[in-house]
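[1] coordinates only, sequence not included:
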């Protein structure tokens, strides 16, 4: 599934698109600025005194190129037959006063929104892209997890401490992947080794990864937009395992103390599994034995049938939510795709709930009482995060609709190569090969998932973000 990019040429469609994107922010009631009181608090925020000075540790960050809101930094080393993994998380809890104007603004937002025409941050940029961000060559407060891993990648010991750190390098995925592939030295040199071991641990637990290609809207310096379809690089999967390991450790501390907030997802029902089996049989790559996670790991990314299979599998990854608890462990604690209890605890600059998770985890690790403000506000978090997730999802899907329409507006009447990725009755969803656009279309009876078709663009309305195709 190679990466593809398509551009919007300067035209009337470009002007229409800019207007439609601005209108979308208003429709979704997306915040555009911070109250003066919140900005003043952010500028004056003074972090807590760290327990340790770890500035001699050579931490590095790894994010998409251009990122400034750097939540995590890592340091990896061998230790006997195993490994030591240090994972530093931006100490946002020490910058945000509970009950203040900054806290209120963050609760209203819930998470950072990545709009095509600019980011809508969870915290003011003076924090998210400066004082609290783990930028290179800057002293920064952090919550540092230290994991001892055995030769199989299993965690044998964990500790969490508040520390002062200094990142040495700001890495990006593409460059690091190139360095690793070429055998060049890198702060991430051990990441493939540790990441593969952790992926093996995930497989043993019965976990599953979907790894669908992402459609990302890009805005270029000249004001044009593009849709980029890309499959995550291997280094992204390995790096994600560090975050997952940390989230599982945070969940264990919460369960130990019987207070916290977990990210859960139910196990798919038998009917969903049966439907997926039939879909894989129809596509000619049947899932016959073993766990569905193991089956997904065997798929060939270059096989054109893989994308329809992954689209079908997405029905197995539904129902994720948050469960807050205090005093009693909830009946359901597992995130089914991870196959373990899990908490969001590694992105506090960009996601509200992580500040609570980290605060609870630090208190438990220190043997201290969980702060009263956490207990009082925990019940509010699931609804706050649900609302922000709905807004983020609507922003993402509608933005892609608008940019797709602008991409295609000058091409009404043209015919494109496509593949059917799912069918529902007389209609189905097709993936255009170039530009990377997904569309609904009426299908002939013989066009099942995985079938190659040619479709003609019959209409494109930029203002509404609507496109129409007919099978040629």
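    Alright, I've got the coordinates. Computed from a predicted structure; not experimentally measured.
[2] okay, CA-based contacts and neighbour counts for the rest of this
    Will do.
[3] what residue lies at the spatial centre of this protein?
    residue 240 (9.3 Å; C-alpha atoms, centre = their mean).
[4] Buried ones in stretch 199-207, by neighbour count?
    For stretch 199-207, burial by neighbour count (16 or more other C-alpha atoms under 10 Å) applies to 199-203, 206-207.
[5] cool, and stretch 306-321?
    In stretch 306-321, counting by 16+ other C-alpha under 10 Å, buried: 306-313, 316-317, 321.
[6] does residue 368 count as helix, strand or coil?
    State at residue 368, reduced to three classes by DSSP: H, G, I helix; E, B strand; the rest coil: coil.
[7] which stretches of this protein form helices?
    12-27, 36-44, 101-109, 125-126, 173-182, 191-205, 234-257, 270-282, 292-297, 306-313, 353-366, 372-377, 381-408 (DSSP state H).
[8] Included below, for side-by-side comparison, is a second structure:
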């Protein structure tokens, strides 16, 4: 499950690893062409989007505009899928999680729906994002922007004192977010004590949910996030970004909601789950052997989830193990069912059944899962358009996942090459994060700049090495490194 995160984020333009390369814009366009990423929306899609933005197909009758929802996203985000409100309750906590209500704007079988099925999800690249839905909806009328009266699905989740969710409801309602916050803002407010009760409860509930995940045997891969930031004017910066604690707390609210959705689907025996098979005994044994060879203690009674949480991503030896542990997370997919329950219903990384239902503006499958769960909670028949789409959605999402991953990897490779373009012949400190046997090359992580690439040579996994940059191909986005 190794991922390279590509985001659009403002950052310090004076950093050493900022690159200005006239060819990067062309390379990004070429990458999108290679992956057949759609360009502009067809005229009929834009026309339909403008029409429904002005006159929605349907609006919820329920009014929840008095609930002071807030959104928490990366800075500058406009496609706001989720808004939350948390309060104390008699038995613990009440979490209300508002999710964009695309049923108000997307007609099944219409132009927007047809185009969204072709796209599958929003595709992110350093210079731009290619949205799933026209921006007039995804960044406007359907987005949970502050002070805008917006239709939403509201998950109403009641939690016990330990954070366990014991009651689930979902209903459409009109909502109004009162603030658009970013992660750093929220983290700073929590750290300096100026945060309001909702944000302090996000920390409290988030930590409880992390603890429950650990108790279930869930496993999270602590892979550093390699990011490409768009600084404007054709400049980009490559860096490794540590995850803020609030990002995990916020993610736990989304994960809890996805697990609640999966419970509803399994109870009704119809739905679409996000699944991940258990790692095989052979794969776990191999990782234990690698840990032993690297001198990293892994107690016999310690689960792989506990072991991974104990690793320090700043430690070169531990980082090598983290890269090797990606083998534990292979095989994620979508599993549709209607009637008979599938053999695999759990996501092993969460140690629970889970469904995608919190990002409908950016991911196709969520729109269907939300409509399905809302029907279950209202004791109504599942809409025909949802049932008919279920068998098709896994392949649509698998295809769009492949495109998204390919664009992210190739775009990062292009920025890595541009970052190193004028340093051919120089040597760099690095450490080996992957060392396949017998092929005469390894994967190394450069310390500065934070480039991850193949290098010729056969040093041992986890070893600190010096590599020489022999060549850079900007057109292909590749670099040639050799261990010295």
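    Alright, I've got the coordinates. Keep in mind that this is a model prediction, so the values were computed, not measured.
[9] thinking again about what came up before, measure the residue nearest to the centre of structure 1 to residue 358 of structure 1 for me?
    18 Å (C-alpha to C-alpha, to the nearest Å).
[10] What is the aligned counterpart of the residue nearest to the centre of structure 1 in structure 2?
    Correspondence of residue 240 of structure 1 to structure 2, assessed by TM-score structural alignment: residue 251.
[11] ok so, going back, which one of the buried residues of stretch 306-321 of structure 1 is nearest residue 390 of structure 1?
    Of all the buried residues of stretch 306-321 of structure 1, residue 321 has the smallest distance to residue 390 of structure 1: 11.7 Å, by C-alpha to C-alpha.
[12] these two touch, right, the closest one and residue 263?
    Yes - the criterion here is C-alpha atoms under 8 Å, and residue 321 of structure 1 meets it with residue 263 at 5.8 Å.
[13] Could you check how far the match of residue 240 of structure 1 is from residue 319 of structure 2?
    Taking C-alpha to C-alpha, one finds residue 251 of structure 2 at 23 Å from residue 319 of structure 2.
[14] Was I right to think residue 225 of structure 1 contacts residue 10?
    No - if you go by C-alpha under 8 Å, residue 225 of structure 1 and residue 10 don't touch, sitting 9.7 Å apart.
[15] Of these two, give the one with the bigger neighbour count.
    Neighbour tally, residue 225 of structure 1 and residue 10, criterion other C-alpha atoms under 10 Å: the higher count belongs to residue 225, 26 against 12.
[16] Just list the residues touching the residue nearest to that one when sequence neighbours are not counted, thanks.
    Ranked by C-alpha to C-alpha, 6 or more residues apart in numbering and with sequence neighbours excluded, the top spatial neighbour of residue 225 of structure 1 is residue 219, at 4.6 Å. The contact partners of residue 219 of structure 1, by C-alpha atoms under 8 Å, 6 or more residues apart in numbering, come to 116-117, 225-226.
[17] top strand in structure 2 by residue count?
    strand 165-182 (DSSP state E).
[18] what separates it from the chain centre, distance-wise?
    20 Å (C-alpha atoms, centre = their mean, to the nearest Å).
[19] quick one: the aligned partner of residue 48 of structure 2 in structure 1 and residue 403 of structure 1, what's the gap?
    Correspondence of residue 48 of structure 2 to structure 1, assessed by TM-score structural alignment: residue 41. Between residue 41 of structure 1 and residue 403 of structure 1 the distance, using C-alpha to C-alpha, works out to 37 Å.
[20] okay, these two: which has more neighbours?
    residue 403 (29 against 18).
[21] That one maps to what in structure 2?
    Match for residue 403 of structure 1 (TM-score structural alignment): residue 415.
[22] I'd assumed residue 227 was in contact with its match.
    No - at 10.1 Å, residue 415 of structure 2 does not count as touching residue 227 under the criterion of C-alpha under 8 Å.
[23] list the residues that contact both of these two?
    Common neighbours of residue 415 of structure 2 and residue 227 (C-alpha under 8 Å, 6+ apart) are 237-238.
[24] For stretch 410-423 of structure 2, which outside residues touch it?
    Residues beyond stretch 410-423 of structure 2 that count as contacts (C-alpha under 8 Å, 6+ apart) turn out to be 4, 6, 17-21, 24, 27-28, 31, 125-126, 227-228, 236-238, 449, 451, 469, 472-474, 476-479.
[25] Which positions in it come out as buried?
    Buried, per 16+ other C-alpha under 10 Å, within stretch 410-423 of structure 2: 410-421.
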